[in-house]
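Student: Kindly return the folded structure for what I paste below:
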Amino acid sequence: MKRIIYLSLCACLLTSCSLDLQPENGLTYSNSFNTEKELNATTTSIQYYINTTVGNNYDFATAGVLADNILDGKQLREWNPRTVITSEYSWKGFYDIIFESNLLLDNIDRTKDLSPERRNYHVGQAEFGLGLSYFLLAQRYGDAIITENSSVIKPYQQSSQEQVLAAAIEHAKKAYDVLPTWDKLTDLNGNAITNRQTASKGTATALLAQIYAWKGSVTELYHLKGNAQEDYQNAVKYATELIDNKVGSYQLCASPEVLCTYLSNEKSPNPEAIFSLYFDKTRSENVVSPNEIAQNYVSWPVREDQTLADLTSSTTYQLYKSTVETLFPDTTDKRLQAFFYQWGTQHDVDGTDYAIMYKFRKAIFDPDQYSPSGKSYRTVDADYVYWRLADIYLLRAECNQKLGNEAQAIADLNVIRNRAGALSYPSTYDTEGLKKAIFLEREKEFIGENDARYADIIRNGYVKEELQGKFKVLTNQDIQNGALFLPLPKDAWQDKDGHVINNQLRQKPYWQAYN
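Tutor: Sure, this is the predicted structure:
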């Protein structure tokens, strides 16, 4: 079989690299799906594109990151419209995942001698890929394209955010229905799969909790069609299945220090990790961790090519000690000692005392004859733990608070505080109410670790309070017109030579003036 398939929606030219295995699918498909080995090539491609796409969230990570200084992207942080619309964002990677997932689902019935269990494994990876892609497209772009399958060639119109989220839920539920728990995952040779990127029932459950929490929030805050209260209830339902170990065994790390030990050792499976992007160091000699946030926070002493004095000139994200003290007013909180290097010791650079991020404690360096240290920093040596159990506790707390179930919300909030040795809610430091306390707890727990802060801000309606620049003057009409989402990417409607390939797409009203 030889198939040549063009995706007019995104001028999709699929690349070929590896996540342990080399994807065999490209623009020309010669594999026939006759055997599971051939089928597995497409499953591997789905895994590869998830690995290289999901963590690529530079614009929103830059806009939402908690930092006092950043070396790059200051105009993005201010949400300067002309800077945003000319930045190098793209949704192509998501449509690579969608295409490969649809390709597998369209052809899996041609695979011979595939047991029901192995069929469910491959279908589950594809359905999770579709659910995750549509969720993140809705979260980052609002409106997006929903494709029919891997072979229909036509210019697609945008679907509304409500429709894209509905598609995400549909596929996530299908993954939830067929996938086993993570401890029962095996590869085509019968070997146990230990990485937490491969989708399991727990992964699909976390995805459903995240989708429903987002859907309820944007429905309530930004006047989408739907039932926010029902969405919050569904988010609580799926979060509870995870917390109660009904969809796999996950446990909170015993302390913040133990958590940091796991974050810095990808070879030791983190019991708290539900979904992680695997750091495949064999892919190339220049490969970096999928976790750009952690990579950009790390400085001296983890960076052996730095001294403390170099912090302000070569560390992308910088935090003042005073900012961390404001975020963590409770000095009994063990996260201060675990997350920040030598907390309590002054780290003065040019008259300013800095907090030194210490969540990730291993780095990869390359030889550099021009560096005084003889080496240059490449990346942190860590997987990207995208969702972990603490996230699910705090997400359930957030949704219960929005449902008016304050006792349940407080109980979950205090699980995370108690693990950190911090004062229980309510304490003398909780002066802004339960909703803000939960939001701030997420800031404390995930600082320097993931790109979730922008989404947390949008979900809770704290745009003008927590973001900078243009965000502070956006009107309700600006928000309705798409200002909080990325503009339609150029590669959605034109090819690399500037030729229009899809004339059915329309730029969001807010961004039209800046095209």
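Student: make it CA atoms for all contacts and neighbour counts henceforth
Tutor: OK.
Student: you'd agree residue 437 is up against residue 427?
Tutor: No. Residue 437 is beyond contact range of residue 427, at 10.2 Å (criterion: CA atoms under 8 Å).
Student: Would you mind telling me which of these two has the busier surroundings?
Tutor: A side-by-side neighbour count of residue 437 and residue 427, using other CA atoms under 10 Å, places residue 437 first with 19 against 10.
Student: helix, strand or coil for the residue nearest to the more buried one when sequence neighbours are not counted?
Tutor: Leaving aside its chain neighbours, residue 437 sits nearest to residue 430 (6.5 Å; criterion: CA to CA, 6 or more residues apart in numbering). Following DSSP: H, G, I helix; E, B strand; the rest coil, residue 430 is assigned to coil.
Student: Quick check: residue 430 vs residue 11, distance?
Tutor: Distance of residue 430 to residue 11, given as CA to CA, to the nearest Å: 51 Å.
Student: Check for me that residue 276 belongs to a strand.
Tutor: Yes. Counting by three-state DSSP, residue 276 is located in a strand.
Student: to compare against the first, here's another:
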Amino acid sequence: MQNFKTMKYLKYITAAFLIFSLQSCSDFLEQEPGTQTSIDELLQNKAGVLTAMKGLYGAVEENVRGERFAVYSDLQGGNIKFTPTSSGSSIGQITPALNVREVYSFEDTEETSNFESVYTGHYSIINQANLILEYTPKLTDATDAEKNQIKAEALAIRAYSHFLLSQIYCQDYSYTSDASHLGIVYSTESIKAGLKYPKRETLATTYSLIINDLKTAIDNYSDTSAMTGPVYSYFNKNNTKALLARVYLYKKDWANAYETANDVITNSGVQLVSSSNLVAQWVQPDLPVSEALLEFTIPRDAESAAKVTMASYFGFNANTYARYVASNDLVNLYEADDLRKQLFLTVNIQTLVNGLLTPAPYNFTRKFQDNAGYVAFRLSEMYLIRAEAALENGQPNLGMSDINIIRARANASLLTNTLNLKENILLERRKELCFEGHLFFDLRRNHLGITRNDGCISTNCSIAYPSPKFVLPIPLYNINLNENLQQNESY
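Tutor: I've put the predicted structure just below:
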């Protein structure tokens, strides 16, 4: 049995290496017909490592921008719903999208998990980052500063993937009083270093390892990215601090959350988009909003045409529309004069109602049209983190001040007292960060249940906290590869 598992695992490793090679450096590897460069050869020099880094960023972008993760938190929390089928015999019918069908109803299974590709994708990313971390110190044609920069970016990616895995597969940090419940397998060595069958860490240890990776990355950054291209597309000191601030928020380490978010706000050089430009910034094609701290570059073909973008899920044009729109649960939260309400485009679509096709209004987000990329971090989130941390640190007036900065920018009415400030902070996060992957995780870390009303076609529209279904099952394929990998409760 062990030999069979080892052979199966080795097959998986070979596939992972092959995927890494093909995604990272297809042109670089074509030395002559019928031959390819091995991992060892590729990573022997700076050019090869940077080629691998480019592939690594592409893999990260694909995994977070992919439909499953890109819609997960907003769909589960109730910010978005489905559009009706646009043609064919099912025209007007509303059904869950295939890639999230079971997840949407909190009925995902380990045997056929909707998220198997997300789980394996993140560990492939982590393995690639570890390979780069193992080879970079040996480079003879890179300066120490260049090697440290590569190390910093790879560590940030490793921490980011581990953190996203913990969000999907682990209960929130305060689920137990000491975070001693199940975390994830934290991988710090490539599979090339040898076969291992590790156990899952506790969530407390998982977070400690994430934080250590991020702090080490921050200490190693230089002023120049290892990669060429838009600065906002790669990890740097500022957006790594933004990730660290988010990790502290989820850990409920309020002092460090405040300090780190404040550092980004004060020292990053990035400014909030002004009221006068808020809508225009979001709807501009090809470029992210100027307050974006990290938005991964979308893939393009040889003619520089965008291949897959966030518009694949949220887009609308005169002829076609995507599967996901805002629920009225979300849209109705905005005041009439809130500028963010202009970020919804209302379109009537033929919908099957009581057996008849009837035009019904649907609200498409204007955030993710025209070649939009996945927004990983932006400055407004840092204000919202600082606000929540200030409140929890016993400084509610500072928290209210930060909330009012965001509300004033949106032309929303300002808070005049700190009563119910926690609820107002969470409400502001829902309105400001909608479609950016926060709502479900915000509800869960605050021990709040799920209530989905408008457009909910799930078998479970409301679920109280706590619930074992607030985390997904580890895919059975991965459980079979590692006999020490413990499955989540109820799966």
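Student: TM between them?
Tutor: Here the superposed chains carry a TM-score of 0.78, computed using TM-score structural alignment, normalised by the length of structure 2; 434 aligned residues with a CA RMSD of 3.4 Å.
Student: who touches the most centrally placed residue in structure 2 in this structure?
Tutor: What sits nearest the mean C-alpha location of structure 2, by CA atoms, centre = their mean, is residue 64, with 5.0 Å. When contacts are counted by CA atoms under 8 Å, 6 or more residues apart in numbering, residue 64 of structure 2 touches 70, 374.
Student: To which residue of structure 1 is it aligned?
Tutor: Matched by TM-score structural alignment, residue 64 of structure 2 corresponds to residue 54 in structure 1.
Student: What's residue 140 of structure 2 aligned with over in structure 1?
Tutor: Here residue 140 of structure 2 is matched to residue 112 in structure 1, going by TM-score structural alignment.
Student: now do residue 439 of structure 2
Tutor: Checking TM-score structural alignment: residue 439 of structure 2 goes with residue 453.
Student: ok, how many other residues are close to the nearest residue to that match once chain neighbours are set aside?
Tutor: The spatially closest residue to residue 453 of structure 1, leaving aside those adjacent along the chain, is residue 64, at 5.6 Å (CA to CA, 6+ apart). Residues lying near residue 64 of structure 1 (other CA under 10 Å) number 23.
Student: likewise residue 252 of structure 1?
Tutor: Per other CA under 10 Å, the neighbour tally for residue 252 of structure 1 reads 20.
Student: what does residue 120 of structure 2 give?
Tutor: Residue neighbour count, defined by other CA under 10 Å, stands at 16 for residue 120 of structure 2.
Student: my hunch is that it is in a helix, does that hold up?
Tutor: Yes. Counting by three-state DSSP, residue 120 of structure 2 is found in a helix.
Student: That one and residue 163 of structure 2: what is the separation?
Tutor: As judged by CA to CA, residue 120 of structure 2 and residue 163 of structure 2 stand 14 Å apart.
Student: how much space between the match of residue 140 of structure 2 and residue 93 of structure 1?
Tutor: 30 Å.
Student: Going along the chain, name the helices of the stretch 101-250 of structure 1.
Tutor: Taking DSSP state H, counting those that start in this stretch as the criterion, the stretch 101-250 of structure 1 carries its helices at 116-141, 161-178, 201-222, 228-243.
Student: so which of those helices comes closest to residue 39 of structure 1?
Tutor: Of all the helices of the stretch 101-250 of structure 1, it is helix 116-141 that lies closest to residue 39 of structure 1, at 8.2 Å by CA to CA.
Student: once aligned to structure 2, how far is that closest one on average?
Tutor: On superposition with structure 2, the mean distance recorded for helix 116-141 of structure 1 (mean CA distance after the TM-score superposition for structure 1) is 1.1 Å.
Student: counting contacts, what elements does that helix pack onto?
Tutor: Packed against helix 116-141 of structure 1, as judged by 3 or more CA pairs under 8 Å, 6 or more residues apart in numbering; DSSP states H and E, are the following elements: helix 36-53, helix 92-107, helix 161-178, helix 201-222.
Student: Out of those helices, indicate the one that is most buried.
Tutor: Among those, ranked by average contacts under mean count of other CA atoms under 10 Å, first place goes to helix 201-222 (a mean of 25).
Student: mind checking the end-to-end distance for stretch 401-408 of structure 1?
Tutor: This stretch, stretch 401-408 of structure 1, spans 8 Å end to end (CA to CA).
Student: before we move on, the earlier item: for the helices of the stretch 101-250 of structure 1, give me JSON lines that also has distance to residue 394 of structure 1.
Tutor: Below are the helices of the stretch 101-250 of structure 1 laid out as JSON lines (distance: least, CA to CA, whole Å):
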{"stretch": "helix 116-141", "distance to residue 394 of structure 1": "19"}
{"stretch": "helix 161-178", "distance to residue 394 of structure 1": "21"}
{"stretch": "helix 201-222", "distance to residue 394 of structure 1": "11"}
{"stretch": "helix 228-243", "distance to residue 394 of structure 1": "10"}
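Student: Among these, which comes closest to residue 468 of structure 1?
Tutor: helix 116-141 (18.1 Å).
Student: Okay, buried residues for that closest one please.
Tutor: Buried residues in helix 116-141 of structure 1, counting neighbours by 16 or more other CA atoms under 10 Å, are found at 118-141.
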